[in-house]
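K.L.:
need coordinates for the following:
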Amino acid sequence: MSAPIESKLHHKMDRPDSDNLLDRTAQGVISAPLDRPEGPLKVTGRATYADEDHPDDIAHGVLARATIGRGWVVGMNTAEVRAMPGVLDVIRDPRLLRSPAQGQAARAPVQNPAEIFYVGQPVALVVAETLEQARHAAQAIRATYEAREPVALVDGQDYAAPPGKQASQGDLDAAMTDAAHRIDVTYTTPAMSHASMEPHAAVASWNGNRLTVRCSNQMLKHNVAELADSLGIRAKNVRILSQYVGGGFGSKLGISHESVAAAIAAKRLGRPVSVALHRRTVFEATMRRSETRQRVRLACGADGRLTGVGHEVWVSNLKGETFSEPVTQATPFTYAGENRVIGHHVARVNQTTAGSMRAPGEAVGVPIMECAMDELAEAAGIDPVELRILNVPDSDPSTGKDFSSNRLADCLRAGAEAFGWSQRRQPGQRREGEWLIGLGMASAVRVNMLEESEASVILLPDGTARVETDMTDIGTGSYAILTQIAAEALGLPMDRVTTVLGDSDLPPASGSGGSFGAASSGSAVMLAAQAIRMQLAKRLGCDEAELTLKDGAAIAGNRVTPLAEVLDGDTLKGNGLIQPGKAEKSTRQASWGAQFAEVAVSALTGEVRLRRLEATFACGRILNEKTARSQCLGGMTFGIGSALTEEVMNDPRDGHFVNRDMAEYHIPANLDVPAMTVTFLPDRDPYANPMQAKGIGELACCGTAGAIVNAIHNATGIRVRDFPVTVDKLLDRLP
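P.N.:
Below is the predicted model:
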């Protein structure tokens, strides 16, 4: 095959999209609820995840971990453990102690080689011929320490120091004093764990100075830089493979201990090494979502219009980490109110790194604000939906920027009508036998982002195409969506397009995170395909806008020509690059939604049963209705866990995780999740990207917990301000 004829299309989002390519294509696969191309591989077990497809000579590594919350390692029985059956090496390397990277970082934090910051921190790697031998030997590791008193919990820390982030305008104190109606409440949410189905794992091998790691990661172009920095090697000598990722939710944005450990061991032993984390290690040593304490102050006039908004939060993280849960991310622009104080305080504790977890910020900030809005609605005697609609701002109150699109009021009205909100009664007024019935609602909002992303699309002489990018699929449908975009732009049936992902040697994509993955990587694929369209149009003597591609044929000037004939034996390659630009900076961009819940609470036991959960979303162009709905169902299930079950518990003496497995950390199971309804409003946002699509997966969990907790209040009259709402928080307060 001759070398491809290449062209490149680079687009910077400096102005709103006016081309509307996906509205003038003809194949009809975009937005359709199509199946995932890799689906059969996954359900039959043929999709290769991180710790599968082992080479014959592989060795297995298990991390030995610290048993104290703070101090230094001063000794270890390494000689004794090296003599155990099957043990190949006991590796004590300062690089093993580093915290997981957050993703989008060029380097991992460097820490004192022997210093311990939390219970469960890796202190050594035991490598053996079999996993069983390695696990047994790791359990035999005995470290001696010079211990210090850990800072186990946030409570009691001094927050008098200036907050890390704060924004204010007007005079909130005066607004609170002068308000016709006001609330001043404090809510708490617990630390949470990502609990991905696939634990963190890595298989590393070296070919000379070239390292290849098959692992479970979300953002490969950043992960390559992070791993190279952690190992002290050049990024060009690192290749990462993550073709299939069994869930990440933020815990796999950056590299973690297993990749570094496997790479170090493989280099020392001269053979491939697998390091797969035990579920307890995942809980204790990768990432957590920070607990939060949130003080919300709201003031409004007699007409219900907000005059003051206060949202001050307290979160925690490990010493030296720059990330902190951005709880107030949506507060500045969701509702009006000319007087406002938004504060952010960070405590340093001896617990594993607090990092991004699905919808960081809004997932814990929006539900609390929505509960507070419900409290204000009750104080003012105004319907909760109407209070929110009344306070949807015309522009971002904190910056004055126009919204690129704001469909919150539309979502609230459409959602209320579909749910039957008019049937809601006053708190505690509806009962069916022992069950108290309540309805609740909440707005949903999530910032929208675009990240730089690259992709290549190759159109082969036989009229088939291949998409190449290092984008990952973490269960979100990337294979399906990117295939659809290329198929639509090139006028090909889906089965004539192959998408190759998850290899860092391919063009660097945005990665999966922040709900920017589909929009960013998809825009790059669309641009690459558009570059090919331009080459085809030139061959046919027409403008690209006049070209129609459908079912493997080109239509121009009333003539239909098979693509194979247009190509005439040539291979065309398009390279697409999308970058954020002035359009993002000049407008406030967000995705919007409204969520409604019906609960039944037992008046005898306090058990909460979620009966209905319905949501209406506006999030730009829907790229695949089936995968989009699936993302929403997953996000809403996340919200159920946040409202009712999920909570990491720490021992107050040393901060260690008490419930560090799936038996004691309660994620929603089948019987906890009712039938859920998702409705998408027709929407476009030309400021977002050339496809006019927006992020969706994280949006769905942003309001869910608030709607459920508000429904519990409507059922019982009990206002619980400490998430999750477990039986013990209701039982002695039931009517």
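K.L.:
contacts, neighbours, all on C-alpha from now
P.N.:
Will do.
K.L.:
please identify the buried residues of stretch 494-510?
P.N.:
494, 496-510 (16 or more other CA atoms under 10 Å).
K.L.:
and of those, the nearest to residue 639?
P.N.:
residue 510 (25.8 Å; CA to CA).
K.L.:
I figured that closest one hits residue 449, correct?
P.N.:
No - if you go by CA atoms under 8 Å, residue 510 and residue 449 don't touch, sitting 10.8 Å apart.
K.L.:
any shared contact partners between the two?
P.N.:
Both residue 510 and residue 449 are in contact with residue 516, where contact means CA atoms under 8 Å, 6 or more residues apart in numbering.
K.L.:
just the ones in strands from the buried residues of stretch 494-510, please.
P.N.:
Using DSSP state E, 497, 498, 499, 500 are the members of these that sit in strands.
K.L.:
the last one contacts residue 469, correct?
P.N.:
Yes - under the criterion of CA under 8 Å, residue 500 lies in contact with residue 469, with a separation of 6.7 Å.
K.L.:
want to put them side by side, so please do this one too:
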Amino acid sequence: MKFDTPATTNPIDQLKVVGQPIQRIDGQLKTTGRAMYAYEWHDQTTPCAYGYPVGAAVAKGQINEIDVAAAKKSPGVIAVVTTLDVGERGKGKFNTANLFGGSKIQHYHQAIAVVVAETFEQARAAAALVKVDYTAEEGVFDLTAAVRDSVKPKDAGGAPTDSAVGDFDAAFREAAVTLEETYKTPDQSHSMMEPHASIAAWDGDELTLWTSSQMIDWWRSDLATTLGVDKEKIHLMSPFIGGGFGGKLFLRVDAVLAAFGAKAAKRPVKVALPRPFMANNTTHRPATSQRIRIGAEKNGKITAIGHESWSGDQPGGQLEAATLQTRLLYAGENRMTAMRLATLDLPEGNAMRAPGEAPGLMALEIAMDEMAEKLGLDPVEFRIINDTQVDPEKPERPFSHRDLNGCLKLGAETFGWNGRGKPGTRREGNWLIGTGVAAAFRNNMVLPSGARVRLDNEGIVTVETDMTDIGTGSYTIIAQTAAEMMGVTMDKVAVQLGDSRFPVSAGSGGQFGANSSTSGVYAACVKLREAITQKLGFNSEDAVFEGGQVRSGNRSVPLAGSAGPEGLVGEDTMQWGNLTETHQQSTFGAHFVEVGVDVATGETRIRRMLAVCAAGRILNPITARSQVIGAMTMGVGGALTEELAVDTRRGLFVNHDLAGYEVPVHADIPHQEVIFMDETDPMSSPMKAKGIGELGLCGVSAAIANAIYNATGVRARHYPVTLDKLIGGLPEVA
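P.N.:
Now for the predicted structure:
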């Protein structure tokens, strides 16, 4: 099916199941421990051996020799495979640095060997006995120093690196009120609960891999390239994932090491990356340095807006596209954005929840508050004044649906924004109280997504797709879609996900998963409905699927009775037309936060949070709210605690565990309220929905930083906003 015209009335609009607050169908499996995650699969007849990785102790250089003699003699050791043993390997499409193979070291903790033993403890002990002779090379590890040598890449994830409309320089120079500031965001770690883990088992030349992957087909293709085998010989399964946040979008070395280890050991091997490897071996969100310039008339209308960003990565790596939202979020006739990439020899940078917009809004939404103060305008009012219903860079292209102003107005009313007060004027005992706001923005993306839907003679509808559930609720919203389309209750639907034998889906990432995958299920259900009506001799145009029955005219047949002994199958893939080219499709929101800051220590406490989101039809308000409050919590970490500290001499992240890299815990998070705007977007998909899971993060950190300023009068422009950045200005306020 191809979606190339706006959606009209369809079975989803009944909203008997879709859009209802249905509890997650996988919830009981997870809360009772019966959901099998990657490291837990096992075959009792062939017990797994354990693999433990060895990582490079230098950040850049060459391996001269790897001595594994002592490791091989260690108790319980079955096999040792080194990067020199496997030699140079093809690199997957989605990997910047080589995962495994050859003598070149590109970053600290790059995998250079795997030790396989009977127990985990034996493998770990033997791995410590591997001796490596390196020739270390000088590397570049400091973004600030590397910026002067940064270059303009060919693109920013498919988007132009630079953009320009009008004459920004002249408009900024002539503006009545101007702002020019630099903001910095740090390297950040995904820090998901479940580590990167895989179990590999060979049967001749065929590989079965249980792993923790957001994107089944991407992994399968890249693993085939790395191993040098036919993709069709790889069976990959990932039915449950304990968090990903983008860190499991792309093939990681646990899968590669498990595959090589299992081949050498001639038995199944499981590998889980130790927590330090998750910071230094896998991907992370790159740091940015951002320069923002805004010019406006005295009435608050923006006349010039410029946003430049610098980030770093491995040679040929990825930009952190931090200026993309600035091209679309606010009006202004004269505009300029630019992004540059510095070469760094740090571990690979890549997508982390809301790549681009999350760090970009951390800067832009502070700048908007600073500009509002210069203009003497309320920050909410300033944003409303500069709303636009068309793409500011392409005025001929309207937004498919945009209600940012509605989010801001409803949020301000609900939160009690009018009682805000001037910076440093509200106090409760030792706590200075402040409130802050920020706009939320995230583009609506869709990818082709396939599914297969089966109907058996007992009326059970089974959905099969390689879509994944990273804790987002995919199982539930896919079941709701099938139930709505086939006119059955949820207990008549079974959902099977995360298996490469199923049709290729969009996968989970980029906020495209829910809308794309349910649209694929919609398309497959249309095929199944056609097969049923054809078999029954019904007119498919007027057939109604409802209450477990199929009706056409004055005839009604039980759905189960239409399947026959062999059952019926519908399979299709949702493809996308050019509606994203004719209409800009985005999601919007507004975040409001109240904080308290201790006048003596600078300690910041979040007191309350509100998110108002406009993201098309909400497929399930329970799972959607869960996504938003999780994202809001992540925004607290980004604002106050999260930073991968770089050792700029040796090229590694020194706080590479959950003791040193601090994420928010329950005690850090107070009451969170989420409001969804009542809307649909027929331009987006037949579901009339959009993504929500990353919108909930975008803007949160800036709202917190703005609230801290309102509380203290101290403006922090470098994240995280730790107490050392505040305490110098507090005595005067206190």
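K.L.:
tell me the counterpart of residue 452 of the second structure in the first structure.
P.N.:
Mapped onto the first structure by TM-score structural alignment, residue 452 of the second structure lines up with residue 456.
K.L.:
how about residue 619 of the second structure?
P.N.:
By TM-score structural alignment, residue 619 of the second structure lines up with residue 623.
K.L.:
wait, what's in contact with residue 61 of the second structure?
P.N.:
With CA under 8 Å, 6+ apart as the criterion, the residues that contact residue 61 of the second structure are 104, 105, 106, 134, 135, 136, 137.
K.L.:
any chance of these in CSV, with secondary structure and distance to residue 188 of the second structure too?
P.N.:
Below are these laid out as CSV (DSSP: H, G, I helix; E, B strand; the rest coil; distance: CA to CA, whole Å):
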residue, secondary structure, distance to residue 188 of the second structure
104, strand, 26
105, strand, 22
106, coil, 19
134, strand, 29
135, strand, 29
136, strand, 26
137, coil, 25
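K.L.:
same check for those residues, but in the first structure.
P.N.:
With both residues aligned by TM-score structural alignment, their matches' CA atoms under 8 Å, the contacts of the contacts of residue 61 of the second structure that the first structure also has are 104, 105, 106, 134, 135, 136, 137.
K.L.:
one step back: just give me the closest of the ones in strands among the buried residues of stretch 494-510 of the first structure to residue 47 of the first structure.
P.N.:
residue 500 (13.1 Å).
K.L.:
the residue nearest to that closest one when sequence neighbours are not counted: neighbour count?
P.N.:
In this structure, residue 500 of the first structure finds its nearest non-sequential neighbour in residue 468, 5.1 Å apart by CA to CA, 6 or more residues apart in numbering. When neighbours are defined as other CA atoms under 10 Å, residue 468 of the first structure has 24 of them.
K.L.:
repeat for residue 17 of the first structure
P.N.:
The burial count for residue 17 of the first structure: 17, using other CA under 10 Å.
K.L.:
that older thread, residues contacting the residue nearest to residue 500 of the first structure?
P.N.:
Going by CA under 8 Å, 6+ apart, the list of residues near residue 468 of the first structure reads 455, 456, 457, 499, 500, 501, 506, 507.
K.L.:
give me that answer again for 6 Å
P.N.:
455, 456, 500 (CA atoms under 6 Å, 6 or more residues apart in numbering).
K.L.:
translate it into the numbering of the second structure.
P.N.:
Counting by TM-score structural alignment, the partner of residue 468 of the first structure is residue 464.
K.L.:
distance check, its match against residue 728 of the second structure.
P.N.:
58 Å (CA to CA, to the nearest Å).
K.L.:
try residue 224 of the second structure
P.N.:
Relative to residue 728 of the second structure, and taking CA to CA, residue 224 of the second structure is found at 55 Å.
K.L.:
among the buried residues of stretch 494-510 of the first structure, which one lies nearest to residue 560 of the first structure?
P.N.:
Distances from residue 560 of the first structure to those, taken by CA to CA, are shortest for residue 496, at 19.0 Å.
K.L.:
if you drop the residues flanking it in sequence, what lies closest to that closest one?
P.N.:
Nearest non-adjacent residue to residue 496 of the first structure, counting by CA to CA, 6+ apart: residue 464, 5.0 Å away.
K.L.:
count the residues that sit near the corresponding residue of the first structure for residue 246 of the second structure.
P.N.:
Using TM-score structural alignment, the partner of residue 246 of the second structure in the first structure is residue 250. Residue 250 of the first structure: 26 surrounding residues under other CA under 10 Å.
K.L.:
now do residue 104 of the second structure
P.N.:
Around residue 104 of the second structure there are 20 residues (other CA under 10 Å).
K.L.:
same check, this time on the one 4 residues further on
P.N.:
The burial metric for residue 108 of the second structure, expressed as a neighbour count using other CA under 10 Å, is 23.
K.L.:
in contact with the equivalent of it over in the first structure, which residues are there?
P.N.:
Matched to the first structure by TM-score structural alignment, residue 108 of the second structure sits across from residue 119. Neighbour list for residue 119 of the first structure: 66, 67, 68, 69, 656 [criterion: CA under 6 Å, 6+ apart].
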